[in-house]
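> Here is a sequence together with a model predicted from it:
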Amino acid sequence: MNKTDLVAAIAADVELSKAEAARVLEAVLENLTKTLARGEAVQLIGFGNFTVASRPERTGRNPSTGEQMTIKASKSPKFAAGKALKDAVNASA
C-alpha cells in the first residue's frame, strides 16, 4: 500500500473526499514529524511507539578505500509495534 492507496482507504472508511483525507493524513504525518524532531516520543496505544534514538560519533572505514573516517553523531527515529498491532499481524498469518 502506498500513500495514494492509504488516502483512498481512509476516505472510504470515514466517508470523506480524497482531498480531505489527504489533508488529514498530511496533518498527522506533519505533527508526528514535528514531535519527533523536538526529541519527544509519540505513543499510540494499541498501535505502537515512535521514539528518537541518539547514535554517538564513531569511527568507521570507507568500504572502497579502506580509509578510516569519522561518522558523525546522529538521531534516528525508531518504531516499536504495540501488542494490538502485533496480534493483528500474527492473526492473519
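That came through fine.
> Could you use CA atoms for every contact and neighbour count after this?
Fine.
> Just to check, A84 is in contact with G46?
Yes. If you go by CA atoms under 8 Å, A84 and G46 touch, sitting 4.8 Å apart.
> Comparison target below:
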Amino acid sequence: MNKTELIDAMAADAGITKAAAKKALESFLGNVEKSLKKGDRVSLVGFGSWSVSRRNAREGRNPQTGQTIKIAAKNVVKFKAGAELSNAVN
C-alpha cells in the first residue's frame, strides 16, 4: 500500500473526503517527525512505537573495491511493533 492508497482507504473508512484524509495523514506524519526531531518517543498502544537512537561512527568496506571507508555517526529512526500488530500479522 502506498500513500495514495492509504489516503483512499482512510477516506472510505472514515466517510470523509480524500482531501480531508490527506490533510489528516500529513498532519500525523508531520507531528511524528517533529517529536522524533526533538528526541521524543512516539507510542501508539497496540500498534507500535518510534524512537531515535544514535549510531556511532564505524569503519566499513566498499563491496566493489574492498577498500576500508569511514562511516559517519548519525541518528536513526527505529520502529518497534506493538503486541496487537504483531499478533495481527501472525
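Happy to help now that I have it. Worth saying up front: this structure is predicted, and the values here are computed from it rather than measured.
> For E57 of structure 1, list the residues it contacts.
Residues near E57 of structure 1 by CA atoms under 8 Å, 6 or more residues apart in numbering: T70, I71, K72, A73, S74.
> and if we set it to 7 Å?
By CA atoms under 7 Å, 6 or more residues apart in numbering, the residues touching E57 of structure 1 are I71, K72, A73.
> Which of those are still contacts in structure 2?
With the contact criterion set to both residues aligned by TM-score structural alignment, their matches' CA atoms under 7 Å, the contacts of E57 of structure 1 that also touch in structure 2 are I71, K72, A73.
> now the host helix or strand of F28 of structure 2, how far from the chain's geometric center?
Assigned by DSSP states H and E, F28 of structure 2 falls within helix 18-37. With CA atoms, centre = their mean, to the nearest Å as the basis, helix 18-37 of structure 2 stands 12 Å off its chain's centre.
> average offset between that helix and structure 1?
When structure 1 is overlaid, helix 18-37 of structure 2 sits 0.6 Å from its aligned residues on average, using mean CA distance after the TM-score superposition for structure 1.
> just checking, next helix/strand downstream of that helix?
strand 42-44.
> Could you list the residues in contact with whichever helix or strand comes after that following strand?
Scanning forward in sequence from strand 42-44 of structure 2 by DSSP H and E, the next helix or strand is strand 48-55. Applying CA under 7 Å, 6+ apart, the contact partners of strand 48-55 of structure 2 are 36, 39-43, 73-82.
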